[in-house]
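A.B. asks: Sharing a model that was predicted from the sequence below.
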Amino acid sequence: MSPDAMITHFVGASALVLVAAHAAGWLARRLKQPYIVGQLSAGIALGPSLLGALAPDAHAALFPSEIGPALTGFAQFALVVFLFAVGYELDLKILGARARTSLTVALASFVVPMAAGCGGALLFRNQLHDLGMPRDPSPAMVVFAGVALSITAVPVLTAIVRENGLSRSVPGVVAVSAAGVLDAVCWTVLAAALMEGGGGGAALDWPWRAVLAVGFVTVMVLAARPVLRRLLWGTRMEPSLRLALLIGFALGSAWVTHSLGLHVIFGALLAGVVVPREEDGTLDPDLLRPLHDVSSLLLPFFFVVSGQSVALNNMDGTGWTVLLVVTVLAVATKIGSGTLAARLGGLDRHDARTVGVLLSARGLTELIALNAGLQAGLLSPPLYTVLVFMALATTLFTQPLLLLVRHLAERDRPAPPAFRTPPSPSGQDGTAPAAPAADVG
């Protein structure tokens, strides 16, 4: 394919990706589902599972292999910008007065799913072998299975909390703050798993990469953060120039972590975390707003690239069985552990159930982790397909389960006493006072 033809194909494919993904996101929101569910569904539909099966010639014409690197590049850029914004917004001070409860919920909703995922990877190794996994999985593969069940999607959870009017409620604050702590733990464990698993073919052994990674984090926190603070607060830099500088900083950080055998996601998150906030501790709207605009515009490319690796037509009976078991485990462990921990933290049973249901949403964060695991060789393509549909299913279930919890709370709420007008003792209502009842004793 000539360069001109490749550019033409890429422009046409980009038009389809943007229109289809955002239209599907709008439809999902109309159906009371998160916007991200529609975009992920569109990405899967444009892959080999639907478009490739129904119209293989059209799929090959729209997404030839020659434009794959360009689509992947756009997807990685969108991912870096999105996670840079996530890191910038991360603020564990939200724990506040509910710190102990939130930390308890975060710990429980990490440990229980992690144990279930690791145990399932060992107990069902024969079934997973039928999905292309080795019969004796490496420690990194086992740990990754646990992380896949432990992750909670903070952006999706935040959107669900906001759309359900829970932003200022006790369960909303506990769920969001616990999810922030939980994801910080999950990203750390995932980084260790990717290092031990080979990091996608990195030249250095994992101990050296771990040492270099610790050194890089130290430099970012101790050196980069003060420099950025002086640069951002000590100069009158135009917002557009500041945005370009910080996105370049995030891309450079992502390149370093990728060179260390990690994924670009870790560098992007770290860059967002070290960027200082305003002097009063608030977020800079001139930075945050365009970051959200750019990432929301380009994230459909990530969903399409992810969807190209989903092969639903290759799922057999074993695959569907594993999908059912994994989805049940993912929902039960999250809701059960989150609810129990919230109850122990002093929440009533309805608020505790709400916390557990909210923590079950996985969405985009799960998909990012799954892509990292697939690229590092910790997942086979069939198991990747299973886990992508698990992430989609758990996110879809969140809103109906929230409605169910709300219905149960309203049903159990005691009915208010019937209103009765008290009799007037002096006949002020225009009637004579009632005569005393006769004594029949």
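C.D. replies: Looks like it came in fine.

A.B. asks: from here on, contacts and neighbour counts on C-alpha atoms
C.D. replies: Noted.

A.B. asks: How is residue 278 assigned, secondary-structure-wise?
C.D. replies: coil (DSSP: H, G, I helix; E, B strand; the rest coil).

A.B. asks: one more structure, for comparison:
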Amino acid sequence: MNTTEIFLVAMLIILSVPYLVWRLGRTEYFAPLVVVQIVAGVLLGPGVLGAAFPAYYEFVFTPAVVQSLNGVAWWAVSLFIMLAGIELNLKDAWQARRESGVTAGFALLTPLVFGCVAAACLLPFEGWIGAKAQDWQFVLGVGMGCAVTALPILVLLMEKMGILGTPLGQRILRYASLDDIAIWSVLAIVLLDWQRVGRQAAFLLAFVVLGLLFRRLMQRVPSSDRWYLALIWLVACALGADWCGLHYMVGAFLAGVIIDADWFEREQLDAMRRIVLLVMMPVFFLSTGLRTSWGVGGAAVFLVAGWLLLASVSGKLLGVQFAGRVLGWPKGEASMVGWLLQTKALIEIIFANILLDKGVITSATFTALLLMAVTSTMLTVPVVNPKLQRWRANATPTG
């Protein structure tokens, strides 16, 4: 078989296996299709199915096919991150800045501290810190990985639970939006390259100047031209960020942040997100799975994943409990909000990919973070649904 045919075989596997598991296994309650796709990417990679059936792996995932899949994955994740940036609603967060700031602050800082402590405990052991990382970069990077909230997955889960358009759902989106800004800002600090600091300063200055011009242009062109111009802007920002040593994903996020969602119809934005998730992101999940490693021993990876999961979930829940007491929330609301905000999945995987690309973490740490992200996301709906029912019952007047 030639490379084209093998590539199509790989695509057939990528698209069919997760769908069949999701549909036939009826996993929707605890694992939406996107979570099944992430898990399938890991299972189809070299660490699991590739280790059990090396002949299958060598036949399907040849260097040429892997390179082609990586190209699709780079473009897919760039589009996805830009859309996540566009959907950040900072105007609403500013209008309710005290409540949003207090909640987002506690929801981010507490798991960040817990995660940094968990990461610091790994420093004495070999196989976890990346070859190009200083200790503080590893500790802060993994700590922030424990504090991540996946805004796109959060939207998907709240939509399924029927709370996305409610005041509660909009509040939670405000908290997650502020945390997203902080997470990417800290990531930029972790990735600072003092040998390229001049380039990075030049990129940020050019981004501000060109961003202002881009915003004026987008407001003046016909609505039919805006998506095309947004794609050009995305590529330019991603290229500039990668050139200066930050990362193309950081550039993609910055490209989306300065684009107003109001410039597009709501239906178009929702449709674009769904299309990217359906058509392109499964390739990114598979390419992520190809990067997993059990090199330091499978038991150790699972142990570290559990350690990071404990730091992440407990830190997020405790932080939101603090916020709830400060703001006087009703009983049980803080626990429900905390469980929703600990959802990680996509953004955590993207975050970990960047850390791996830059040599801040090893493949083993990447695998542990991936397992932590998947587990935390799968816990969300089964835990939140009963809490949501009790909250609705208490909020509904009787008699």
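C.D. replies: Thanks, I have the structure now. As the structure is a prediction and not an experimental result, all values here were calculated from the model.

A.B. asks: and residue 138 of the second structure, what pairs with it in the first structure?
C.D. replies: In the first structure, residue 138 of the second structure lines up with residue 141, judged by TM-score structural alignment.

A.B. asks: from what I can see its match touches residue 378, true?
C.D. replies: Yes: the criterion here is Cα atoms under 8 Å, and residue 141 of the first structure meets it with residue 378 at 5.2 Å.

A.B. asks: Between the two, tell me which one has more neighbours.
C.D. replies: residue 378 (30 against 24; other Cα atoms under 10 Å).

A.B. asks: just to revisit the earlier point, on average, how far is the strand or helix carrying the match of residue 138 of the second structure from the matching bit in the second structure?
C.D. replies: Assigned by DSSP states H and E, residue 141 of the first structure falls within helix 139-150. Helix 139-150 of the first structure, aligned to the second structure and superposed, deviates on average by 1.4 Å (mean Cα distance after the TM-score superposition for the first structure).

A.B. asks: After that helix, which helix or strand is next?
C.D. replies: Downstream of helix 139-150 of the first structure, the first helix or strand assigned by DSSP H and E is helix 154-163.

A.B. asks: Break down the stretch 251-399 of the second structure into its helices, ranges please.
C.D. replies: Remark: helices assigned in the stretch 251-399 of the second structure by DSSP state H, counting those that start in this stretch are 266-275, 281-289, 298-327, 333-341, 345-357, 363-395.

A.B. asks: Buried deepest among those, which one?
C.D. replies: When you average the neighbours per residue for each of the helices of the stretch 251-399 of the second structure (mean count of other Cα atoms under 10 Å), helix 281-289 leads with a mean of 25.

A.B. asks: helices or strands up against that one?
C.D. replies: If you count contacts as 3 or more Cα pairs under 8 Å, 6 or more residues apart in numbering; DSSP states H and E, helix 281-289 of the second structure packs onto helix 3-25, helix 33-44, helix 63-86.

A.B. asks: okay, these in JSON lines with mean neighbour count and distance to residue 183 of the second structure next?
C.D. replies: Listed next are these as JSON lines, based on neighbours: other Cα atoms under 10 Å; distance: least, Cα to Cα, whole Å:
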{"stretch": "helix 3-25", "mean neighbour count": "15", "distance to residue 183 of the second structure": "30"}
{"stretch": "helix 33-44", "mean neighbour count": "23", "distance to residue 183 of the second structure": "22"}
{"stretch": "helix 63-86", "mean neighbour count": "20", "distance to residue 183 of the second structure": "12"}
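
A.B. asks: how about the ones you listed, which one is nearest residue 382 of the second structure?
C.D. replies: Residue 382 of the second structure lies closest to helix 33-44 among these, at 14.2 Å (Cα to Cα).

A.B. asks: mean shift between the closest one and the first structure?
C.D. replies: Looks like 1.2 Å for helix 33-44 of the second structure (mean Cα distance after the TM-score superposition for the first structure).

A.B. asks: Let me know the angle separating the helix holding residue 141 of the first structure from helix 381-412.
C.D. replies: Here the directions of helix 139-150 of the first structure and helix 381-412 differ by 30 degrees (axes from the mean of the first three to the mean of the last three Cα atoms, to 10 degrees).

A.B. asks: what's the counterpart of residue 63 of the first structure in the second structure?
C.D. replies: Aligned partner of residue 63 of the first structure by TM-score structural alignment: residue 61.
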